[in-house]
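> Give the three-dimensional model of this entry:
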Amino acid sequence: MDSNLIDKMKLNLDNNLINKKNKINNQSSLEEVAQEFESLYVFQMLKSARKAKLADDILGNKAFETYQGLLDQEYSKKLAGAQNFGIAEALLRQFGKGKITK
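This is a model prediction of the structure:
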């Protein structure tokens, strides 16, 4: 075989591998962003539920509200990861391929 042809084949193979690696990285990045968006959505749901309370808590000060907000953020991350709300998978269907791989 011609050495030039072999070099072209190697270059083509390298380009294919790079493209495949980029697709994998893009897919995993998309999965991460979709999960984060779902977590943010759940956080907003929790935040709205807290605002709908009928009476003020005894501990209704700014420090407690900050703590409650941080706690809600952590709850939302756990809930979005554990429950199938379907938001992240809908985003993946819209912008990428397939389902979230855990």
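
> Only C-alpha atoms from now on, for both contacts and neighbour counts.
OK.

> hey, which helix is longest across the protein?
Using DSSP state H, we find that the single longest helix of the chain is helix 3-51.

> If we go by neighbour counts, what in whichever helix or strand comes after that one is buried?
Past helix 3-51, further along toward the C-terminus, the next helix or strand under DSSP states H and E is helix 62-82. For helix 62-82, burial by neighbour count (16 or more other CA atoms under 10 Å) applies to 69, 72, 73, 75, 76, 77, 79, 80, 81.

> to compare against the first, here's another:
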Amino acid sequence: MSSDLPALILGVLCGTGGTIGYVKTGSVPSLVAGLGVGALYTYSSQRIRNNLPYGIELALLASTVLAGSSVPRAIKTGKPLPQVLSVLAASGLIYYGVKFMQRE
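Down below sits the predicted model:
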């Protein structure tokens, strides 16, 4: 599997999720956060695919932002959506963390 594919998938999932959150509940923060993190993942995917610098670092940043917003909510509320977002964020952190360490 190419290193850019997980970031692309996470980007699409975040962007779609934020849009669905907005449509269902009218939550502007969900829309902004989903599209923002999704755009960051998608941009990192393009950089990784084109062998440009800082692609993996951007994917790590997007995963950190996603984890920073979802993990506290998952712990506090125990609701499924923050838990799923936390798992996605952890997956991105692990995958791109390993890729970053292998590069060094």
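
> And the TM-score between them?
TM-score for the superposed chains, counting by TM-score structural alignment, normalised by the length of structure 1: 0.31, backed by 43 aligned residues with a CA RMSD of 3.5 Å.

> so what does the longest helix of structure 1 touch, helix or strand wise?
helix 62-82, helix 87-95 (3 or more CA pairs under 8 Å, 6 or more residues apart in numbering; DSSP states H and E).

> quick one: residue 67 of structure 1 from residue 49 of structure 1, how far?
16 Å (CA to CA, to the nearest Å).

> Could you do residue 30 of structure 1 as well?
From residue 30 of structure 1 over to residue 49 of structure 1 (counting by CA to CA), the distance is 29 Å.

> Give me the more crowded residue out of these two.
Counted by other CA atoms under 10 Å, residue 30 of structure 1 and residue 49 do not tie: residue 30 has more neighbours, with 19 against 10.

> That one is in contact with residue 92, isn't it?
Yes: under the criterion of CA atoms under 8 Å, residue 30 of structure 1 makes contact with residue 92 at 7.1 Å.

> Which stretches in structure 2 count as strands?
Here structure 2 has no strands by DSSP state E.

> can you give me the helices in it?
Under DSSP H, structure 2 gives helices at 4-25, 28-49, 55-77, 80-103.

> Compile these into CSV and extend it with columns for mean neighbour count.
Converted to CSV, these look like this (neighbours: other CA atoms under 10 Å):
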stretch, mean neighbour count
helix 4-25, 19
helix 28-49, 21
helix 55-77, 20
helix 80-103, 17
